[in-house]
Structure formats: C-alpha cells, structure tokens
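Participant: sequence-free structure coming up:
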C-alpha cells in the first residue's frame, strides 16, 4: 500500500532532519576542543577548509539526488551503484556504526554535563552513568517503535527548541567579546609556540568532521520526501545554517577567555564560556540546552541508523531479517540491532580514559569511507558522462565539485592519522560477517577476487590494530 501524501516529509521537515542530525554534542564542545590545539588563525583556516570541503560534499548530495533519483537510500546506495556489492556494504556498515557511535557520544556528554552537579556520573563513563544512559537508550527505542513519522515530528520540534539556546549564547558572548583577548589568542598564544599552522589545523580536522556528520540526513530519508528536489535543497540549507553557528561559537569564544583557559574547560565547554560572561546561571542554561540538543540528535541518529540497515536489507546487501517492519512501518529488526550495538559501545566506555573524545574521533573516522565513496561516485558519473545528456553544460561544474569533495574526503583520512584508521578496521572486519550471511542467504558467491583482496587488507589492518591495543601501542 502506498503512503498517503500527508505521510511524506516537506522541505522544512527534511531541513530539520539535517540540522537535527548535525547539531548535537559537537557544537557544545567546540571552545575546548579547538582551544586544545589551535588559536584563532588556525580555527579560521580549519573552518575555511572544512566549510569548503563540506560544501562540495553537500553539493555532491544535491547533484546525486537530481541525477540518480531512483537511489533513495543515500550514502549506501551511491557506493553500491558506483563500486559494487562489497564496497556498498562497507559504506552501509560504516554509516550505521557512525550512528551508533554518535549516539554513545551523546549519552556520555549528557552524563558528563550532569557530573558537574552529581559527581556519581563522573565524566560520563562511570557505572551509574552507563546504567542511566542504557535506560535512556531503551526508552527512545520504544518511542520510535510507535512510528517513524511520529518520531520525526518530535525531532522537528526539538530541533527548533535546541537552536534557541545556541542563539542566546551567541548574543551574550557577542556582547562580552573582548578584542584584546582575541588578539592574544589569534596565533595560539602560550603553549603553541612550537606548533606550526599546519599542525594546528590538522589537529582540528576530525572535530570538524564530527560536527558535520549528518549533512546527508535528507539524502538517507529521500524515500519519504514529498518532492525529490527538496532533498538537495534541504541538505544545502541545513549545511549553511549549521556552518554559521559553528564558526560563531568557535571564534567568539576566543574573545572571552585565553586559549589555555579554554583548553582546560570541562565539557560542555560552551557552559564555561558563558559562565565567564554572565556568571553561574550561564553554565546551567547551556547545560539544559545541551541536554535538549543531544536528545534531539540522538533521536535523529537512531532513525538514520535503522534506516540504513533497513534500506540495505531491502536492496539485498544485508540479511533479509533486517527488512522487517512492524504495523507502524518502523524497521523494528534494524532498530533492535542498532540499539544492541549502542548498548555494547556504552559498556565499553567504562574502559576508556576519555570516552567522549574517543567516540568523537572514531565516529569521524568511520564516516570517511562512506563520504569518500559518495564523492567518488559523483566524480565517476561526471567523468564518464553517465546520466548526462551529450554536451550538458553542468557536467564540467559537477566534475570540479565532485573532484574537490573526493580530495577533501581523502585528505581527511590522512589528517585523522593511522591510529583511528586501524581502529575503524576493527569494526569493518568482523562486521563483514553480515555480508557473508547475506550472500549465503541468496546462494551467491561471497566475494569476487577483487572483493576478497579488499577484505584481506581490512582483516590485516584489524589484526594490526588488535595487536597494537594488546601491546599498549594503541591506547584508548
């Protein structure tokens, strides 16, 4: 039975999905995470690179939504169409894992925020914090089971609610901005004298990726879009709005506190910045805003993660049981598997020294493969002319944008470093079991020769990572 028209998402709802997915934990930690590694100049350079690269990626999603409208599963569908079954599966697996890891980071930050008032929560990775977070996971789980469109409506309301505290923060910090403090912070100041600009900018790259994860939210939900043209427009509008917020929060903070003091702030560090301007109530205000924001982002990512598994199963690249829906048209099997993995990751945070930072960087590392394959697919289409009419004028522009987006994604893998690349392979290698199950379900050969070589490389990297963890060369 086809869905009624009123069940479809209009442009404002799709845009809210993008904004709701991107504005979560990351923006509230920007003053401290940037203050640890760079000054104002490095921050400007980082946002220029990240903004330009992510703009190219947003335009890639817009182009693909227009050129290949039948591919309505977003990131995963593009990777499969461009590079085959196993790379497509890896993109789906990586993107799904990003949703799970991102959700873990949200719970850790909520409990770290509460830890300022209730020491029993610590930095978000105590036994009590994990127990309370687990309860929250399953409450949201059963909310979503009541209906994906109902949950999406709640997300739209929460998205509006969580933007308001950020805007109020910007107003007060803007009035408290001091040019002399900003001048001292501009080149980094004490503690960063030996660090060059390149090293400072590189240190921010995984952070900038983390705060932009979710830019593809409308693309993943394109099967619910009322008009296909709205998918690309929602992606672009959401990106531009969030970029403005991210840059303002970062740069205004450099005009309130010295960089070493920003680096020492407890997360959510926006709370410490506002406290410096207006007093203790500012920290409470930001903390409440963070909890609302993060719960909204958590809802978005629970929806997105389950949708990726469901869509991949419908396209026969994940086990068939993941395509099951309940009477409310919610992919319940995919949702159960998603939250089981979230629960496992939450338990693992008990053994991490800096749980939030680990989840942030690993989330950023895992998203790079799906982004790279999506950009490379757009590059492939523009290069070969597939889906373009002969002599189409837009082809050259699409080629340039896709090339820049591909270069940006590849550069991020380098900037992220070997450690987190190897840790991501620890997830990709065992996760391939789902691909094997799917192939055997269908009575098909598991790997082509090229796919087998790719899996061998992934497995070898995973073994190297496990060895590094066991010997202490890799520390989490």
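Facilitator: Yes, it's here. All values derive from a computational prediction rather than experimental measurement.

Participant: alpha carbons only for contacts and neighbour counts from here, please
Facilitator: Will do.

Participant: Any buried residues in stretch 137-150, and which?
Facilitator: 137, 140, 141, 144, 145, 146, 147, 148, 149 (16 or more other CA atoms under 10 Å).

Participant: What residues sit buried inside stretch 302-321?
Facilitator: 302-314, 316-320.

Participant: quick one: which of the residues you listed sit in helices?
Facilitator: Counting by DSSP state H, those place 302-314 in helices.

Participant: Helices along the stretch 151-300 of the chain, start to end?
Facilitator: 179-185, 197-202, 205-212, 217-220, 229-253, 259-263, 269-278, 280-314 (DSSP state H, counting those that start in this stretch).

Participant: Single out the most deeply packed of those.
Facilitator: Ranked by mean neighbour count, the helices of the stretch 151-300 of the chain are led by helix 217-220 with a mean of 30 (mean count of other CA atoms under 10 Å).

Participant: Any chance you could list what contacts that helix?
Facilitator: Applying CA atoms under 8 Å, 6 or more residues apart in numbering, the contact partners of helix 217-220 are 14-15, 17-18, 21, 61, 65, 72-75, 231-232, 234-235, 304, 307-308.

Participant: same deal with stretch 278-293?
Facilitator: For stretch 278-293, contacts defined as CA under 8 Å, 6+ apart pick out 23-25, 28, 110, 113, 158-159, 161-163, 165-166, 169, 172, 268, 270-272, 274-275.

Participant: tell me, what residue is most central in the protein?
Facilitator: Centroid check for the chain by CA atoms, centre = their mean gives residue 213 as the closest residue, at 2.6 Å.

Participant: hang on, isn't that residue packed against residue 22?
Facilitator: Yes. The pair residue 213 and residue 22 qualifies as a contact (CA atoms under 8 Å) at a distance of 5.7 Å.

Participant: one more structure, for comparison:
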C-alpha cells in the first residue's frame, strides 16, 4: 500500500475519492432529517452556515496541502505537527473511530432500505439485519486484503454510478415543482411542533457535518497524488459539486409534498419522496441507488480507516503492529482492528431506538475534533507566518479563512450538545490505551506536558459522566 512503485492517482481519481467519500448514506436521508427539523427557510440558513464553514475548512486543507507537502498522512498529521504527540494521537484515533462508526451507519441504512421491501430487516437493526451486515463486513474485508489499487478503481466506477439516481431524483422533482406547496412549507409548514428558527437550524447541524465528512478524502491519499496541487484542486471541485447536490436534495422535496409527510417517512427518505411523485418504481430506483452508493462509500471509508491507522503506526503514534502490511501491500492488522470495531458497533445497534440517527450524530461528533485541529493548525501557521516566505500576500487571507473554520467547528461541537461530547469522551478515554501501548514500545514518557495531562483528565471525566448518564437514563441511545 505504501510502496513507491504504487500507481499514482490522477486528479479525476482524487476527485472521485472526495465525491465517493462524501456521497454515501447521508445524502439519501436528508429529506426526512431536515423535514423533522425545519422548513425551507431554516434549511437555507443551515446550508449557508454548513456550506460556508465547510468551504473554509476545505480551503484550509487546500492551503496546508500546498504549504506543508511533507505532511502527507492527512488529517491527523497536522494535529501532531502543530500541537504535539498526544493531540496528534487523539486526532488520528478520533478520525479513525468516527470513520468506523460511519461505516456502521452505512450497514444500518442498507438494511433499513431492504426493510422497505422485506420486513425482516426492519429499521436496519433486527437480528437478521445484523447477521447479514456482519457477512457483508467480512466479505469487504477479504476483498480489500487482496489489494488497494483494485479497490480504488472500484470506488471510481461506483462513484460515477451512484450519482445517476441522485441526478434523476433532482430532475424529476424540478419538473414536479409546485410553487404553492413550497410557499406553504417555506416558514415551517403546519402541523409541526413550534420551534424557534435557532432551534430548527441547530437540529440540522450534526447532519450537515455528517454529509460533508469526506471533504478531506484527497488529503488522506495525498502521498498517492501524481501532482501535489491536485490534492487541493480535487478537494474544492468535490466540495462544490457535492454541496450543490445536497442543497437540491434537501429543498426540492418541500415543493412536492407537505413537510409533515416528509418528516414521517422512513429512511432512506429520498426513496419515499420519489415514490410519492412517480409511484412505486421511484422507491425501487432510489433504493438500488442507495445500496450502490452506500456500498461504494463503505469501500472508500474502509480504505480510509485502514490508511489512517496504518500511517499513524508508521509514525509511532499507534502500536507498531498496525503498521504491518501483507503480501499485497495492504495494512492487514489495521484492517482487522477496523472491521472488528465495526462489527462490535453493528451488534450494538440492536439496543438503539434509532440506530441510523445515533451513528450519524456520533460520527459527526467524533470527526469534529480532528477537523478542529486542522483548522487550528492552519491558523497557527498563518499567525507565525511559517511557510509564507513564498506568496506572503496570502497570509492575511489564510489567517481569516482558518479563523472562520475554527469558529465553525467549535460552533458545531456546541450545537451537537453535551450528549455527544460525553459519548465522544466515552470512546476517547479508553482509546488512549493504544497511545500508552505505543509509547511503551518506544520507551517514551506517556505524557510530555501538563496540557497532555489536562486533556487526558478531561477525557476520563467525560467518560465517567457518560457511563453515569447511560446507566441512569440521562443519556439515551
């Protein structure tokens, strides 16, 4: 996987990695997710906030790819470079475990999609659904073990294939657009609980983070790029294209049916909307698209999970075991741990009331910490004027962009609420055992600074609070 002779990715392939990573489960669930929370006006505001914030984050990724080309491990490398070993580990671990949970949401959505035709799958967390998902996890596992280039090629093909039903959905709804229906829903519609505009927008925030996760897809594979500048270009192209799709998929359903009907749909709600417009074949058409899309996204994120764990091990931030490769240059140990974790979380969905929403929100919460480190590192570089001997005129612009990206990620963490902060700590605290393991292998002191100790103490306190909250019913899943 890391051989110098490995085939390099073109701009098109890198862009496909971004699009393939972003267009997965989330986009097919947007109509109900937003319908539950707000009307078109609130949705427009939510997308302005999310799109603006994520665009700034994409620009930070682009700038860092150009100004720090030596940091080619993706998200976590920036945290380590800027803030030290333990924050670097937390960024790598958070991104990895968040991606694992995201993979679980894909299996839940596939099974809930099938549940629309075969009741035995229910909402994606029945015993049968869990058993079938488990088989799928290990089929993908052994396919990836055969080689990454083959999997990357499949991802490019699947990315093209899954865009077709989404574009068809958008075109059909544009033709069916009813101005009076859109107007009736615009300020929130009737029959929905009263909520302030702030409450409506806040309710959508973690969902918008989830659908934007993957924006760093090209950055994660930057060391495979034929030309370094292609990393930033692929990030921006992928972001703009996918953003347009997501906004249209969110807003157009309000023009064909009442918000109350949209809010009551099962997932994937895009299938229900198209069925209401064109009949049952619409649900079948979108459902096929969902399965193709989600399986493609699952493949892309399985690669990302293994890559993050593998590179972190190679840079001494994870135990050395996970930096080993098999004969096909695939990080086998990293892939095994990834899929064992995915398997455990898939089994845990049996006890969840809304497994898809839980996994979606928890994935977003875990991913925000690594994103915050990236934005903060971009801010740090600009403040110190580091790397700005070249094109110094860009420093003020980059400083403003990184500052906005920091504010956005902090706002998103706060908007997600205390529940998901505590659930994140429930994973970060025990995950630090991997850091202890890695430091012992290297005969290094576990924590180097008082800041490291303070961060670890906060994670432990949050973990204990989460356990108490779950046991008392204060936190529900």
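Facilitator: Alright, I've got the coordinates. Keep in mind the model is a prediction, meaning the values are calculated, not measured.

Participant: Need the TM-score from the superposition.
Facilitator: Once the chains are laid over each other, their TM-score by TM-score structural alignment, normalised by the length of the first structure reads 0.98; 475 aligned residues with a CA RMSD of 1.1 Å.

Participant: one step back: now tabulate the helices of the stretch 151-300 of the first structure in JSON lines and tack on distance to residue 56 of the first structure.
Facilitator: Formatted as JSON lines, these follow (distance: least, CA to CA, whole Å):
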{"stretch": "helix 179-185", "distance to residue 56 of the first structure": "30"}
{"stretch": "helix 197-202", "distance to residue 56 of the first structure": "19"}
{"stretch": "helix 205-212", "distance to residue 56 of the first structure": "13"}
{"stretch": "helix 217-220", "distance to residue 56 of the first structure": "15"}
{"stretch": "helix 229-253", "distance to residue 56 of the first structure": "10"}
{"stretch": "helix 259-263", "distance to residue 56 of the first structure": "31"}
{"stretch": "helix 269-278", "distance to residue 56 of the first structure": "29"}
{"stretch": "helix 280-314", "distance to residue 56 of the first structure": "22"}
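
Participant: what angle sits between the helix or strand residue 438 of the first structure falls within and helix 280-314?
Facilitator: Assigned by DSSP states H and E, residue 438 of the first structure falls within helix 418-441. Relative orientation of helix 418-441 of the first structure with respect to helix 280-314: 30 degrees, computed using axes from the mean of the first three to the mean of the last three CA atoms, to 10 degrees.

Participant: Report the mean deviation for helix 418-441 of the first structure after fitting onto the second structure.
Facilitator: Taken over the aligned residues, the distance from helix 418-441 of the first structure to the second structure averages 0.4 Å (mean CA distance after the TM-score superposition for the first structure).

Participant: Residues touching that helix, excluding its own?
Facilitator: 86, 89-90, 93-94, 316-320, 361-362, 365-366, 413, 445-446, 455, 458-459, 461-466, 474.

Participant: Quick one: end-to-end distance for stretch 467-475 of the first structure.
Facilitator: 11 Å (CA to CA, to the nearest Å).

Participant: Residues touching it, excluding its own?
Facilitator: Contact partners of stretch 467-475 of the first structure, identified using CA under 8 Å, 6+ apart, comprise 419, 465.

Participant: what comes up buried for that stretch?
Facilitator: Neighbour-count burial for stretch 467-475 of the first structure [16+ other CA under 10 Å]: residue 468.

Participant: That one maps to which residues in the second structure?
Facilitator: On the basis of TM-score structural alignment, stretch 467-475 of the first structure is assigned to residues 468-476 in the second structure.

Participant: Just the buried residues of the contacts of stretch 278-293 of the first structure.
Facilitator: Neighbour counting over the contacts of stretch 278-293 of the first structure (16+ other CA under 10 Å) leaves 23-25, 28, 110, 113, 158-159, 162-163, 165-166, 169, 268, 270-272, 274-275 as the buried ones.

Participant: Need the nearest residue in space to residue 120 of the first structure, chain neighbours excluded.
Facilitator: residue 128 (6.7 Å; CA to CA, 6 or more residues apart in numbering).

Participant: Could you point out the helix or strand that follows the helix holding residue 438 of the first structure?
Facilitator: Past helix 418-441 of the first structure, the next helix or strand by DSSP H and E is helix 449-471.

Participant: Next, the angle from that next one to helix 418-441.
Facilitator: Going by the same axes, to 10 degrees, helix 449-471 of the first structure makes 130 degrees with helix 418-441.

Participant: whereabouts in the first structure does stretch 355-374 of the second structure align?
Facilitator: Using TM-score structural alignment, stretch 355-374 of the second structure pairs with 355-374 in the first structure.
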